[in-house]
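J.: dropping a prediction and its sequence here:
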Amino acid sequence: MKKTKSPPAPKPAALTEKELAARNDAALARVDGMEDLEKLRNLMANADRMGVMPVRDAAFRRLALIQTEGEPGTIEYDALQTIFAYEQLVREELGKAKRLTRTRMKLTKSGAVNALSDFPTATAEYSAFDTLIARGLQDLTGEAVILRHADDFDSATRDKAEARLEAAKAVPEDAVTDA
């Protein structure tokens, strides 16, 4: 008996610009309600593969948000979001999870202010700043957190944070000094 090959399945028709925009808008609308870390990571990967950066960025921010415990708007909460954001970028780059153990320990032992105070003067070993800036996530840098909570830091630390962001041409709109 001779087997015959079935013809290949027809390729789906290309989406129109309008259909593509509607699909992307629907994906963007779903992001705010998502709670599953792996589903968010899958959405990010798919959006990245398809070049839909608004969906990818929204999923990335949501991922950092749902991992963060505590009271939104506090310095501890913002510092943890910075840590989660950078850890996710490293995870994407390396293909495996890598935690900022020293930063987390310092945050736990000495508090967010002490942990963040070193960020503006960090050396080349501190690649989180450059990585976050390159991805357009300047509001998630430790320096932006310092500026959002300016009253908690001395003027020298605030000045260094502002200078570092300005040197990178990345002063976040929501990082304004109160002092």
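T.: Ah, there it is.

J.: for the rest of this, base every contact and every neighbour count on C-alpha atoms.
T.: Noted.

J.: looks like A85 contacts L140 (just checking).
T.: Yes. Taking contacts as C-alpha atoms under 8 Å, A85 lies within contact range of L140: 7.2 Å.

J.: and the spatially most central residue of the chain, how far from D48?
T.: The structure's the chain has its C-alpha centroid closest to A85; by C-alpha atoms, centre = their mean the separation is 3.9 Å. For A85, the distance to D48 equals 16 Å [C-alpha to C-alpha, to the nearest Å].

J.: excluding chain neighbours, what is closest to the residue nearest to the centre of the chain?
T.: A64 (5.5 Å; C-alpha to C-alpha, 6 or more residues apart in numbering).

J.: here comes the other one, which I'd like you to weigh against the first:
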Amino acid sequence: MASTAAEKALLIIEKCGDASKLRQMAVNARERGEISVAHAADLRLYDVLPSEKPGTFEHDVWRSIHALEGTLTNERVKTTRLGRTRPKIARIGEVETLKDLIMRKEPSEGFFMLLEREMADLTFEAVALRHPDRFDTAVLDAAEERLRSAGIETKPRTP
């Protein structure tokens, strides 16, 4: 794909709200070796998949889940769902699930997978920091520390 074709594709992706079109654009871009276009289509797909209102905590949580599931599905060439996270959310809710994962001694495998794929802003730690009103200070401190220890800069919190 020529540079201008890639630029054109990126503009289309930016405005696209159709999940099936975004999936197909990502597939086509991968077939052509345009990894940056495929990545952009994937990221946009993760924005449009959640049914929750954009900008909400719940939307951010489900963006993260879709990102991890989408990445695993693409790499394994088999539909993959987070078989422990989804049921846990159904049982105890998004806030408690994120709190449990963030407060674990060791980061989850998903945390590292998202970092390796340049999606640090989709980690549950980053989600918690974008929605500080949902978490107590201990959880926010743990989220900041985990991201910092992975070399990810965080914005200073206001008291």
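T.: Good, I have the coordinates. Please read these numbers as outputs of a predicted model, since none were measured by experiment.

J.: which part of structure 1 matches the biggest helix by length in structure 2?
T.: Of all the segments of type helix in structure 2, defined by DSSP state H, the longest one is helix 57-76. On the basis of TM-score structural alignment, helix 57-76 of structure 2 is assigned to residues 75-94 in structure 1.

J.: re earlier: buried sites along the longest helix of structure 2?
T.: Within helix 57-76 of structure 2, the residues that qualify as buried are 57-72, counting by 16 or more other C-alpha atoms under 10 Å.

J.: just these now: which is nearest M25 of structure 2?
T.: G70 (14.1 Å; C-alpha to C-alpha).

J.: show me what contacts the closest one?
T.: Taking C-alpha atoms under 8 Å, 6 or more residues apart in numbering, we find G70 of structure 2 in contact with 42, 80.

J.: what does D48 of structure 1 correspond to in structure 2?
T.: That one, D48 of structure 1, aligns with R30 by TM-score structural alignment.

J.: would you state the helices of structure 2 in chain order?
T.: With DSSP H as the criterion, structure 2 has helices spanning 3-15, 19-31, 35-48, 57-76, 85-92, 94-103, 109-116, 124-130, 137-149.

J.: tabulate those helices (TSV), appending distance to K155 of structure 2.
T.: Shown next, in TSV, are the helices of structure 2 (distance: least, C-alpha to C-alpha, whole Å):
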stretch	distance to K155 of structure 2
helix 3-15	26
helix 19-31	31
helix 35-48	22
helix 57-76	17
helix 85-92	27
helix 94-103	18
helix 109-116	17
helix 124-130	9
helix 137-149	9
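
J.: of all those, which one is nearest P159 of structure 2?
T.: Closest approach to P159 of structure 2 among the helices of structure 2 (C-alpha to C-alpha): helix 137-149, 10.1 Å.

J.: elements contacting the closest one?
T.: helix 94-103, helix 124-130 (3 or more C-alpha pairs under 8 Å, 6 or more residues apart in numbering; DSSP states H and E).

J.: centre of the chain versus the match of helix 57-76 of structure 2, how much separation?
T.: 6 Å (C-alpha atoms, centre = their mean, to the nearest Å).

J.: average offset of that stretch relative to structure 2?
T.: Following superposition, stretch 75-94 of structure 1 is found to deviate from structure 2 by 0.7 Å on average (mean C-alpha distance after the TM-score superposition for structure 1).

J.: in structure 1, which residue range corresponds to stretch 132-148 of structure 2?
T.: Against structure 1, stretch 132-148 of structure 2 falls on residues 150-166 (TM-score structural alignment).

J.: now do the contacts for the residue nearest to the centre of structure 1.
T.: 60-61, 64, 140.

J.: against Q67 of structure 1, how distant is it?
T.: Per C-alpha to C-alpha, A85 of structure 1 is found 10 Å from Q67 of structure 1.

J.: same question, L100 of structure 1
T.: L100 of structure 1 sits at a distance of 15 Å from Q67 of structure 1 (criterion: C-alpha to C-alpha).

J.: which one of those two has more residues nearby?
T.: Q67 (15 against 12; other C-alpha atoms under 10 Å).

J.: ok, that one - contacts?
T.: 81, 84.

J.: kindly report the same for E143 of structure 1.
T.: 116, 119-120, 161-162, 164-165.

J.: mind putting those residues into a markdown table with distance to E35 of structure 1 and neighbour count?
T.: Below are the contacts of E143 of structure 1 laid out as a markdown table (distance: C-alpha to C-alpha, whole Å; neighbours: other C-alpha atoms under 10 Å):
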| residue | distance to E35 of structure 1 | neighbour count |
| --- | --- | --- |
| L116 | 28 | 23 |
| F119 | 30 | 20 |
| P120 | 32 | 24 |
| A161 | 32 | 27 |
| E162 | 34 | 23 |
| R164 | 34 | 19 |
| L165 | 31 | 21 |
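
J.: all set, thanks.
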